[in-house]
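In: I'll drop the sequence and a predicted model, then ask my questions.
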Amino acid sequence: MSRLEEKTISSEPIFSGKIITLQVDEVELPNGRTSKREIVKHPGAVAILPLTNDNNIVMVEQFRKPLERTIVEIPAGKLEKGEEPRETAIRELEEETGYECDSLEWLISFYTSPGFADEIVHLYIAKGLKKKKDAATLDEDEFVNLLEISLDEAIQLIKEQKIYDAKTVYAVTYLQLQEAMKK
């Protein structure tokens, strides 16, 4: 055991839902004492940074119940059992936006809240967007407004806290850095 590692003594399932499970682990700390850790288990997710041919970002505006407000986000969704992240990205892009893409490139994967959750998000960039004949096929409990915004508009929405989630801020920052490197 490394000098920082916590050894799991026991794990108690608390809740099992459609998306997450919650467990409480008793752990042995590096100093030999014990403590409890509340852990959210999540199957993982993807997020897609879709860019139109004129470099606008396709985003969705939706109500987020935990925040009690609408926010603007890049399309995203959870991994289905046995589904590879790339497949999920293609599916979610089509379902949420009604777009297909010619090019889908993995950018990075990151943990959202490692202090209490194991959720990992795989971020992709989609280019060569083509609108499908069929409209977006949202989940039955999903309602979104589709937006196409410039990088400057996205930065303004961050300042106004209308873009307020880490995956979208990360994606916009990535684009900002790419633009800065071109200069």
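Out: Here it is on my side, so go on.
In: okay, CA-based contacts and neighbour counts for the rest of this
Out: OK.
In: Nearest residue to residue 4 in space, please, no chain neighbours.
Out: Setting aside the residues directly before and after it, residue 4 is nearest to residue 30 in space (CA to CA, 6 or more residues apart in numbering), at 5.8 Å.
In: what do you get for residue 49?
Out: Nearest non-adjacent residue to residue 49, counting by CA to CA, 6+ apart: residue 125, 4.5 Å away.
In: also this one, for the comparison:
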Amino acid sequence: MSDDVTLKQSSTVYSNPYLEVEDRTYSHDGREYRYVVARQPEFSVVGAVTKEGKILMMRQFRPGPGHFTHELPAGMVDPGDTPEETARKELLEETGYTGRIEAVTTAYVMAYSTAKRHIFLAHDCEKIAEPEEDPGVIGEPFLMDPQDFAGLLRSGDMLDLDAALILAARLGIPVF
């Protein structure tokens, strides 16, 4: 099989500030393949641990699932910002905490999206401010013990599961 894949056609079928949906046609080895692709921005997600060993989490309402979920602090990478700057900024804005940021990895979110998730760990976090009010967010930060974190990962009520599993592995928290 050759690696020669050519984009033949692309048209936008939907667009808003956070999502653009494209209908794409590719050719490969004499055949055409049609896909629907979500064009989405890159974002950073931060697994954060306090100096006391607590894990910093967010509880937020998410319209896709239609209920509150648990997740790590995260946000879109703004034009001109680096993923690390975004991680640091989102951690502070969403939780009021700051810490030593460590880049871990970058991964695509899924096969039919252009979004990349930059995963960071924040060590020795300390609260230095109150979380910022965001009129578009229904949620709050909270602290969690490592053993409760493992249970949350098994519960299926966790967004950014890949980043959370990396945090658990780095902290030596057995999950499964």
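Out: Nice, I can see it. Remember, predicted model here, so these are calculated numbers, not experimental data.
In: TM-score of the superposed pair?
Out: The TM-score (TM-score structural alignment, normalised by the length of the second structure) is 0.90; 173 aligned residues with a CA RMSD of 1.8 Å.
In: what's the distance between the residue located most distally from the centre of the first structure and residue 116 of the first structure?
Out: Taking CA atoms, centre = their mean as the measure, the residue most remote from the mean C-alpha position of the first structure is residue 32, 36.3 Å away. Separation of residue 32 of the first structure from residue 116 of the first structure (CA to CA, to the nearest Å): 21 Å.
In: before we move on, back to that, can you tell me the element the residue farthest from the centre of the first structure falls in?
Out: Counting by DSSP states H and E, there is no helix or strand that carries residue 32 of the first structure.
In: so what corresponds to the residue nearest to residue 49 of the first structure in the second structure?
Out: Taking TM-score structural alignment for the superposition, residue 125 of the first structure sits opposite residue 121 in the second structure.
In: With residue 53 of the first structure instead?
Out: That one, residue 53 of the first structure, aligns with residue 51 by TM-score structural alignment.
In: what's the spacing between residue 158 of the second structure and residue 13 of the second structure?
Out: Using CA to CA, one gets 30 Å for the distance from residue 158 of the second structure to residue 13 of the second structure.
In: Give me the more crowded residue out of those two.
Out: A direct count of neighbours by other CA atoms under 10 Å for residue 158 of the second structure and residue 13 places residue 158 higher, at 17 against 10.
In: Excluding residues flanking it in the chain, which one is nearest residue 98 of the first structure?
Out: Residue nearest to residue 98 of the first structure in three dimensions, not counting chain neighbours: residue 136, with 4.0 Å by CA to CA, 6+ apart.
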